[in-house]
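In: Just the structure for this:
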Amino acid sequence: MAVPSLTHVFNVYVMISVPSGMGPGNEHASLTVLNGESGYVETADGSTRLEITSISDWMELGAGKTTATVDARMSSKGPGDLNLDMHYLGKFSLSDGTNEVFGGTPGSSFDFNEEYLYVTPRIWSRSSQFAWVNDAVFLSVGRAKCLETGTQAEISYKIYKVG
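Out: As a prediction, this is how the structure comes out:
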């Protein structure tokens, strides 16, 4: 059986405030909500850029867990009628590296494939240029870095079309 091919189609860049006190849930709840402040989606070749208009991640960070569950929604708009809406589910490891970035350690980072950060985006578009996304399956790998101020983090994804 052949392995499905992956074609790099989009890059996503999101800035978030590093939440104070973000950490594992407790006996009452495991839900942590992160709201993105700004960002953009661009085609892999950089020819088209869409600004993110809204993004939030309702992740689960359970006490004693080794991974966090990502459940994010995002909308973006470009020139004319261009748009992309995404819902992505996935996991990231709760390791020393990810805890440093999301805990606000200035300058900390991890690159693609250095930590376990994978999501499966479902993507929709109402524009003719991106209508093809409505019938495709995607896989994404992520990286993150905490800015030198320790108050913001940049999360980036490479999105691949499967098949």
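In: Going by C-alpha atoms from here, please, whenever you check contacts or count neighbours.
Out: Will do.
In: tell me the contacts of residue 146?
Out: 101, 102, 104, 105, 106, 107, 108, 109, 152, 153, 154 (Cα atoms under 8 Å, 6 or more residues apart in numbering).
In: Show me what counts as buried in the strand or helix carrying the last one.
Out: Using DSSP states H and E, the element containing residue 154 is strand 152-162. Residues of strand 152-162 classed as buried under the neighbour-count rule (16 or more other Cα atoms under 10 Å) are 152, 153, 154, 155, 156, 157, 158, 159, 160, 161.
In: all helices for the chain, in order.
Out: Under the criterion DSSP state H, helices of the chain are mapped to 96-102.
In: where along it do the strands fall?
Out: If DSSP state E is used as the criterion, the strands of the chain fall at 6-17, 31-43, 49-60, 67-77, 83-93, 109-110, 117-124, 138-146, 152-162.
In: Of the contacts of residue 146, keep whichever come out buried.
Out: Buried members of these, counted by 16+ other Cα under 10 Å: 101, 102, 104, 105, 106, 108, 109, 152, 153, 154.
In: would TSV of the strands of the chain with distance to residue 24 be doable?
Out: Below are those laid out as TSV (distance: least, Cα to Cα, whole Å):
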stretch	distance to residue 24
strand 6-17	17
strand 31-43	8
strand 49-60	8
strand 67-77	9
strand 83-93	12
strand 109-110	20
strand 117-124	17
strand 138-146	19
strand 152-162	18
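In: I have a second one here; can you model it like the first so I can compare?
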Amino acid sequence: MPELIKELEYRAELGEVDEVGSGPFGQRVIANVTGGEVTGDRLKGTIVGAGADWLLIGPDGFGRLDVRVTVKTVDGAFIYVHLNGLLEMTAGVTAVIQGGDTPTNFGEQYFFTNPRMETGDERYSWVNQTMFIGEGRLVPGLAVEYRVYRIANS
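Out: This next block holds a predicted model:
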């Protein structure tokens, strides 16, 4: 059985949420990522440049995440992060998105992602050959926090 090893925590601050509306694939919502940070023993940095969360909410009550950001490490490397995921659109999740002041908790809703990272910097080349899984929650202000684990052989 594979082993999950905690690799880092990731916090993305979200700006204004644009409600594109219901289209042929569901309700599209776009949130620009305005900042954030990554903290872990092997990887620390801040979210820089352009980034967004393109959320597609289906009639089944789940949102399909498509998030893309760039992390600049504390020692100057750039790492592209692309994550897909599944978010159960519970009343608590919807309340935070609409400006509520009560955070959701990890495990309170089905909220998992599979971050993919890539870089050309040799110091972090290990991210190019590593599978990750993240568990998420929403916090007021509006931000998303993830606990990210790497998948390792047992």
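In: TM value for the aligned chains?
Out: Once superposed, chain against chain, the TM-score is 0.87 (TM-score structural alignment, normalised by the length of structure 2); 151 aligned residues with a Cα RMSD of 2.2 Å.
In: Packing partners of the strand holding residue 154 of structure 1?
Out: On a contact count with 3 or more Cα pairs under 8 Å, 6 or more residues apart in numbering; DSSP states H and E, strand 152-162 of structure 1 meets strand 6-17, strand 138-146.
In: Run through who's touching stretch 90-99 of structure 1.
Out: 65-71, 108-110, 115-120.
In: Go again with 10 Å.
Out: Stretch 90-99 of structure 1 is contacted from outside by 22-24, 59-61, 64-72, 100, 102-103, 105, 108-110, 114-121, 139-146, using Cα atoms under 10 Å, 6 or more residues apart in numbering.
In: Strand 117-124 and the strand holding residue 154 of structure 1, what's the angle between them?
Out: Counting by axes from the mean of the first three to the mean of the last three Cα atoms, to 10 degrees, strand 152-162 of structure 1 points 70 degrees away from the direction of strand 117-124.
In: what's the matching range in structure 1 for stretch 118-135 of structure 2?
Out: Residues 124-141 of structure 1 are where stretch 118-135 of structure 2 lands when matched by TM-score structural alignment.
In: Residue 34 of structure 2 matches what in structure 1?
Out: Taking TM-score structural alignment, residue 34 of structure 2 has residue 37 as its aligned residue in structure 1.
In: From residue 134 of structure 1, how far out is its match?
Out: To residue 134 of structure 1, residue 37 of structure 1 is 26 Å away according to Cα to Cα, to the nearest Å.
In: Over to residue 20 of structure 1?
Out: Residue 20 of structure 1 is 37 Å from residue 134 of structure 1, by Cα to Cα.
In: Compare neighbour counts for the two and give me the winner.
Out: Comparing residue 20 of structure 1 with residue 134 by other Cα atoms under 10 Å, the one with more neighbours is residue 134, at 13 against 10.
In: is it true that that one touches residue 83?
Out: No. Here residue 134 of structure 1 lies out of contact with residue 83, judged by Cα atoms under 10 Å, at a distance of 12.0 Å.
In: Please enumerate the shared neighbours of these two.
Out: Common neighbours of residue 134 of structure 1 and residue 83, counting by Cα under 10 Å, 6+ apart, are 124, 125, 126.
In: Separate out the buried members of those residues.
Out: Those of those that meet the buried threshold are 124, 125, by 16+ other Cα under 10 Å.
In: and the shared contacts of residue 134 and residue 83 of structure 1 as CSV, adding distance to residue 77 of structure 1?
Out: Shown next, in CSV, are those (distance: Cα to Cα, whole Å):
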residue, distance to residue 77 of structure 1
124, 12
125, 10
126, 11
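In: on that earlier part again, the match of stretch 118-135 of structure 2: end-to-end distance?
Out: In stretch 124-141 of structure 1, first residue to last residue: 19 Å (Cα to Cα).
In: Can you get me the start-to-end distance on stretch 19-26 of structure 1?
Out: With Cα to Cα as the measure, stretch 19-26 of structure 1 spans 17 Å from end to end.
In: ok, residue 108 of structure 1 touching residue 143?
Out: No. When contacts are counted by Cα under 10 Å, residue 108 of structure 1 is not listed as touching residue 143 (11.2 Å).
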